[in-house]
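*Asks:* Got a predicted model here, sequence first, then my questions.
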Amino acid sequence: MKHVSIIVRAEWDEEAQVWVATSKDIDGLAVEAESFEALQPKVLAAVTDLVELNGFEGDGSLPDIPVHIMTDQLTRIPNPCH
C-alpha cells in the first residue's frame, strides 16, 4: 500500500523519563529524547535516513513527505474546589 505521509507515535516513558517515537510506516524507527521539543528533530533526521536506506512506498509526485508526530499530552491544573 502506498502512503501519502508517515505517522510517528510519540509516547512518554515514565520509568525511563524520556519520550519514545516509533512508527508502523517506517521500519526501524526508534528514537528517544528527554523532551518532546528535542524529540522532533531527532525523529525527522531518523526518518530521513530510514527513507533513504529502506525506501518508502509513497506518492513519487510529492516534493516532500509529510511526517505527523502524534502524541497525547496530559496536563493538570489545580482544582479550585479542593
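*Replies:* Sure, I can see it.
*Asks:* Only C-alpha atoms from now on, for both contacts and neighbour counts.
*Replies:* OK.
*Asks:* So which residues of the chain form helices?
*Replies:* Counting by DSSP state H, the chain has helices at residues 36-54.
*Asks:* Return the set of buried residues in the longest strand along it.
*Replies:* Longest among the strand segments of the chain by residue count, using DSSP state E, is strand 6-13. The neighbour-count check on strand 6-13 (16 or more other CA atoms under 10 Å) flags Ile6, Ile7, Val8, Ala10, Glu11, Trp12 as buried.
*Asks:* Structure two is appended below for comparative analysis:
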Amino acid sequence: MSAEWDEDERVWVATSNDVEGLAAQSETLELLEKSALAAISDLTELNGIASDLPEIPVRDT
C-alpha cells in the first residue's frame, strides 16, 4: 500500500497494487491507516482471498 498527499483535494490517498480495488482517502495519515486497513479487510473477503492471519501486518518502508 502506498499513501500520497493530494494537494487539490487536500487529503491523503491510499492505493495498492497488491489489493485489487483499494482506494481510500482521509484528511490525516492516522485516519487513512484505519480506513485503509478496514477496506483491505473487506476487499480480501470480497475478492475471495483467504487468510488465517489474526490481523493485517503493517510496516513502514
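*Replies:* Thanks, I have it. Just so it is clear, the model here is predicted, and its values are computed rather than measured.
*Asks:* Which strands and helices lie in contact with the longest strand of structure 1?
*Replies:* strand 18-22, strand 67-70 (3 or more CA pairs under 8 Å, 6 or more residues apart in numbering; DSSP states H and E).
*Asks:* With adjacent residues omitted, what lies nearest to whichever residue in structure 2 pairs up with Glu34 of structure 1?
*Replies:* Under the alignment by TM-score structural alignment, Glu34 of structure 1 pairs with Glu27 in structure 2. Nearest in space to Glu27 of structure 2, with sequence neighbours left out and distances taken as CA to CA, 6 or more residues apart in numbering, is Val11 at 4.6 Å.
*Asks:* Likewise for Ser35 of structure 2?
*Replies:* For Ser35 of structure 2, the spatially nearest residue (CA to CA, 6+ apart) is Ala24, at 6.5 Å.
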